[in-house]
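Just the structure for this:
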Amino acid sequence: MPLSSVFHTASLRDQIAALGDEFAIEGNFLRHDVINSGHINMTFRAEYASHNGKVSRYIFQRINDAVFTRPRDVMHNVEKVTRHILWKMRRVIRPHEFQTLNLYAARGGRNYLELPGAGYWRCYNCIEHTHTYDVAETPQQAYEAAQAFGAFQELLCDMNPADIHETIPYFHHTRRRFDRLMEVARQNPKGRLESCARELEFVRAHESCVDVILDLLAQGEIPTRIVHNDTKINNVMLDEDTDLAVCVIDLDTVMPGSALYDFGDMVRTMTSPAAEDEEDLSKTFLRMPMFEAVTRGYLRSARGFITPKEADLLAFSGLLITLETGIRFLTDYLEGDVYFKTEREGHNLARARTQLKLVADMDARMEEMQACVRQIMHEHEQECPEGYEA
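Below you'll find the predicted structure:
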């Protein structure tokens, strides 16, 4: 029976089992389980027993082509990046515990399956003996995650960004995000403007921030790099015994951009103790020990390629990406909650408020944040007096 027919008529178990044949997985299918940690793609972990009794596990994933409307471009990027990282890992000494994501070839010669009516599927190796955290609970966890994302950028810094597709156009184009918010505010399609007037005014007061990185990229003063674009701590697999970083995952948003976007999102997601939708804003603030840990971890890996101009903007990038995220939540609230999933009335407004509260705290502590970055950079310069490679 053709695989597309299996997906329309068979049980989920039989569907997952059939995928193994398409990706030439060795052995007999035993079982599968659903991985619910992600919010976009459908992900399954499947077990197979080889002829000698060894049990191996694999990850099957269906790409959400409603979010990623150009799934072939996504897979082009993932294939390019994983192959390059593997090539580098084979030639550069790395800690033995560090692993890489690898794609398995599918029938027809591609690294993915395109099934009419059933979407786009791929198969990864399973990164064993690891776990993830949804929130950075300790500075050490933040340090490890930041070091892993820095290493990810370092492994890709010799790739040509022109070889990677922009799968979500203008993803971090903060000027476009800002202008869209102002346009929606003028239209006020759902009559919600009055309830967020204070937040809108706060964003307007920070308009001078939105073009800083965009202008520097356009002028060539900071380089365009291949970056991850989703640097939450749960996109780093950590060793289940030691909590050391093992592998960066979720590569669907890998695109050309600025390294500062990745660092800024680490600061946004790892330095505040509050949930993203916390309504008690007193719980949302910048934890300097976490900021220091993120900075130390990132620069531990990135110090060999980051430029002085990029280093000068590390603290600012945290404020910028937090502001951008607040703008996105506020825009969606005014438009009637059409993009982000919501669970209650005013959910997106609550999310916007936590982001803008964190921006305000970063504003107040920017000199302290910048001094922290300078101190860590100085320490690295003492270790490497010959300087840094641009």
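
alpha carbons only for contacts and neighbour counts from here, please
Will do.

and the gap between Gly336 and Leu323?
20 Å (C-alpha to C-alpha, to the nearest Å).

So which of the two has more stuff around it?
When neighbours are counted by other C-alpha atoms under 10 Å, Gly336 and Leu323 differ, and Leu323 comes out ahead with 28 against 15.

Quick check: that one touching Val359?
Yes - the pair Leu323 and Val359 qualifies as a contact (C-alpha atoms under 8 Å) at a distance of 6.2 Å.

quick one, strands of the chain?
Under the criterion DSSP state E, the chain carries strands at the ranges 28-35, 42-49, 55-63, 113-115, 119-125, 130-131, 225-227, 236-239, 245-248, 255-257.

right, so of those, which gets closest to Phe171?
For those, distance to Phe171 was read as C-alpha to C-alpha. The smallest value, 9.2 Å, belongs to strand 255-257.

Remind me what the closest one packs against, helices and strands.
For strand 255-257, the elements it packs on are strand 225-227, judged by 3 or more C-alpha pairs under 8 Å, 6 or more residues apart in numbering; DSSP states H and E.

Show me what the strand it packs on is packed up against.
Taking 3+ C-alpha pairs under 8 Å, 6+ apart as contact, the helices and strands that strand 225-227 lies on are helix 139-156, strand 255-257, helix 259-270.

just to revisit the earlier point, now the strands of the chain as a markdown table including distance to Pro308 and mean neighbour count?
Rendered in a markdown table, the data for the strands of the chain read as follows (distance: least, C-alpha to C-alpha, whole Å; neighbours: other C-alpha atoms under 10 Å):
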| stretch | distance to Pro308 | mean neighbour count |
| --- | --- | --- |
| strand 28-35 | 41 | 16 |
| strand 42-49 | 40 | 19 |
| strand 55-63 | 38 | 20 |
| strand 113-115 | 43 | 17 |
| strand 119-125 | 37 | 20 |
| strand 130-131 | 35 | 17 |
| strand 225-227 | 15 | 25 |
| strand 236-239 | 27 | 24 |
| strand 245-248 | 26 | 24 |
| strand 255-257 | 17 | 23 |
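
Show me the one of these that comes nearest Ala274.
Comparing the strands of the chain under C-alpha to C-alpha, the one sitting nearest is strand 236-239, at 20.1 Å.

what's the closest one packed up against?
The contact analysis (3+ C-alpha pairs under 8 Å, 6+ apart) places strand 236-239 against strand 130-131, strand 245-248.

Redo those as TSV? Include distance to Val74.
As requested, the helices and strands packed on strand 236-239 are arranged in TSV below (distance: least, C-alpha to C-alpha, whole Å):
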stretch	distance to Val74
strand 130-131	25
strand 245-248	17
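
contacting residues around Val74?
Phe68, His165, Thr167, Asp252, Thr253 (C-alpha atoms under 8 Å, 6 or more residues apart in numbering).

What is the neighbour count of the third one?
Taking other C-alpha under 10 Å as the neighbour definition, Thr167 ends up with a count of 21.

Second chain to compare with the first, below:
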Amino acid sequence: MAYDFKKIVGSFAIDGELMRCERYGEGHINETYLAEVNEGGKTVNYIVQKINSNLFKNVDKLMNNIRLVTEFNREEIRRRGGNPDRESLSLVYTKTGAPYIYDEESGGYFRIYIFITDAVAYQVVEKPEHFYQSAVAFGDFANLLAQFDATQLYEVLPDFHNTAKRFRDFENSLNADKLGRAKNVRKEIDFVLKRKDYCSRIVDLLKSGKMPTKVTHNDTKLNNVMLDAKTGKYVAVIDLDTIMAGSICYDFGDSIRFGCNPAAEDEPDLGKVNFSIELFETYVKGYLTALGGSVTAVEKENLAFGAILMTYECGMRFLADYLDGDVYFRTHRAGQNVDRCRTQFKLIEDMEKCYDKMCEIVNKY
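Purely as a prediction, here's the structure:
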């Protein structure tokens, strides 16, 4: 539908005239637009987003999460002599000081961010340097927020990386076996059951306080990193809708899960699915170099395990969805969720075989 962007943008503390506002980027969750504003004869760009309130039910708490984290980030960046408008996702507040508006005419929630200039986001890793820069980005993101009290964040997606609960959900799907599919994937089911002990390790460390609870991004893909258009170096981390409290091992592990496998996530030929120890070292080097002294001993001890855990959790979720009738993850062909879980389990087998080497690499940096 068409939105009255002049009215929407006019609700925010922007001193200028809106020239145009058009769809922008490749995001699938929120509707994103690029607004061009004439501010005293100079064109200034902003990102306008209509928030997906069907997915994010409590917009107020979602936006408070983003407000808390971005303001903390901006202050840390100022303290180290950086440019917060460029190096952090930055909200533009409304004229009344709120981080978003509700537009009654469209029934939509809108927010505006400062546009990060002279920077690009890649959809796929085109060369190892991209993967390295994403590691630096998320390592620095974790370092900036190391002293932030993550317990004040609203849990946008409850129990998102509570692997112990994910296992119970899997057991429920298996026991129900609504469509009688369990007989087709007995090997995969046994794979999950055999590794049940993986589930509670990080959860228990967090619960006991032995591992610190920190801010997690929870969507550590390359396309959520802005790279300098000229130098190719990391500029800023974007898309903070899923920030929550958790372990840095989750973000690290999920990056490894999808970044160290050259094959597609649903590749039917498992011969093409391989864990790259070289790419693992590339990521570890960038991540730990940027994270610096803020990483604790128990976090470092569990980084390599985090890669296995996040791969296990993801594969288990694909398998459970297959048992449930392919109702959560979008599929385009029969058996796609089975192929997805098999790629994850192949990666786990590879990682288990070279786990000692993975730990050596982590300890090297």
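
how about the helices and strands packed on strand 225-227 of structure 1, which one is nearest Thr82 of structure 1?
Across those, the minimum distance to Thr82 of structure 1, taken as C-alpha to C-alpha, is reached by helix 139-156, at 9.7 Å.

So which residues of the stretch 51-200 of structure 2 form helices?
Ranges of helices within the stretch 51-200 of structure 2 are 59-79, 84-87, 128-144, 163-176, 186-194, based on DSSP state H, counting those that start in this stretch.

mean per-residue distance, the first one to structure 1?
What it means is helix 59-79 of structure 2. After superposition onto structure 1, helix 59-79 of structure 2 lies on average 0.7 Å away from the residues it aligns with, using mean C-alpha distance after the TM-score superposition for structure 1.

In structure 1, what range does that helix match?
Matched against structure 1 by TM-score structural alignment, helix 59-79 of structure 2 falls on residues 71-91.

and if you look at stretch 174-190 of structure 2?
Per the alignment by TM-score structural alignment, stretch 174-190 of structure 2 matches residues 185-201 in structure 1.

quick one: contacts for the counterpart of Thr282 of structure 2 in structure 1?
For Thr282 of structure 2, the equivalent position in structure 1 is taken to be Ala293, counting by TM-score structural alignment. Contacts here follow C-alpha under 8 Å, 6+ apart; on that basis Ala293 of structure 1 touches Pro139, Gln140, Ala142, Tyr143.

hmm, back to that, which one of the contacts of Val74 of structure 1 is nearest Lys232 of structure 1?
Nearest to Lys232 of structure 1 among the contacts of Val74 of structure 1 is Thr253, at 12.2 Å by C-alpha to C-alpha.

ok, now how distant is that closest one from Gly264 of structure 1?
Distance, Thr253 of structure 1 to Gly264 of structure 1, by C-alpha to C-alpha: 15 Å.

before we move on, what about Gly150 of structure 1?
Separation of Gly150 of structure 1 from Gly264 of structure 1 (C-alpha to C-alpha) stands at 12 Å.

okay, these two: which has more neighbours?
Neighbour totals were compared for Gly150 of structure 1 and Gly264, and Gly150 leads with 25 against 22 (other C-alpha under 10 Å).

Quick one: map the more buried one onto structure 2.
If you follow Gly150 of structure 1 across to structure 2 using TM-score structural alignment, you land on Gly139.

Count the residues that sit near the residue mapped onto Asp252 of structure 1 from structure 2.
Asp252 of structure 1 maps onto Asp241 of structure 2 when the alignment is built from TM-score structural alignment. Here the number of neighbours of Asp241 of structure 2 (other C-alpha under 10 Å) works out to 20.

ok, now which ones touch Asp241 of structure 2?
Contacts for Asp241 of structure 2 were tallied using C-alpha under 8 Å, 6+ apart; they are Leu62, Ile66, Val156.

ok, these in structure 1: which stay?
Checked against structure 1 using both residues aligned by TM-score structural alignment, their matches' C-alpha atoms under 8 Å, the contacts of Asp241 of structure 2 keep these contacts: Leu62, Ile66.

circling back: quick check, the match of Gly150 of structure 1 in contact with Tyr287.
Yes - the pair Gly139 of structure 2 and Tyr287 qualifies as a contact (C-alpha under 8 Å) at a distance of 4.4 Å.

Now for the closest residue to Thr213 of structure 2 other than its chain neighbours: which residues touch it?
Leaving out its chain neighbours, the residue that sits closest to Thr213 of structure 2 by C-alpha to C-alpha, 6 or more residues apart in numbering is Gly246, at 5.2 Å. By C-alpha under 8 Å, 6+ apart, the contact set of Gly246 of structure 2 is Ala150, His161, Leu206, Thr213, Lys214, Val215, Thr216.

6 Å instead?
Thr213, Lys214, Thr216 (C-alpha atoms under 6 Å, 6 or more residues apart in numbering).

I'd like to know which of these is nearest to Ile8 of structure 2.
In terms of C-alpha to C-alpha, no member of the contacts of Gly246 of structure 2 lies closer to Ile8 of structure 2 than Thr216, at 30.9 Å.

Map that closest one onto structure 1.
Matched by TM-score structural alignment, Thr216 of structure 2 corresponds to Val227 in structure 1.

which residues does its match contact?
Counted by C-alpha under 6 Å, 6+ apart, Val227 of structure 1 has contacts Val254, Met255.

If we use 8 Å, what do you get?
Gln153, Val254, Met255, Pro256, Gly257, Ser258, Ala259, Tyr261, Asp262.

Make CSV out of the helices of the stretch 51-200 of structure 2 and add distance to Tyr234 of structure 2.
Formatted as CSV, those follow (distance: least, C-alpha to C-alpha, whole Å):
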stretch, distance to Tyr234 of structure 2
helix 59-79, 14
helix 84-87, 9
helix 128-144, 6
helix 163-176, 31
helix 186-194, 37
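
which one of these lies closest to Ile112 of structure 2?
Ile112 of structure 2 lies closest to helix 59-79 among those, at 11.3 Å (C-alpha to C-alpha).

Thank you kindly, that will do.
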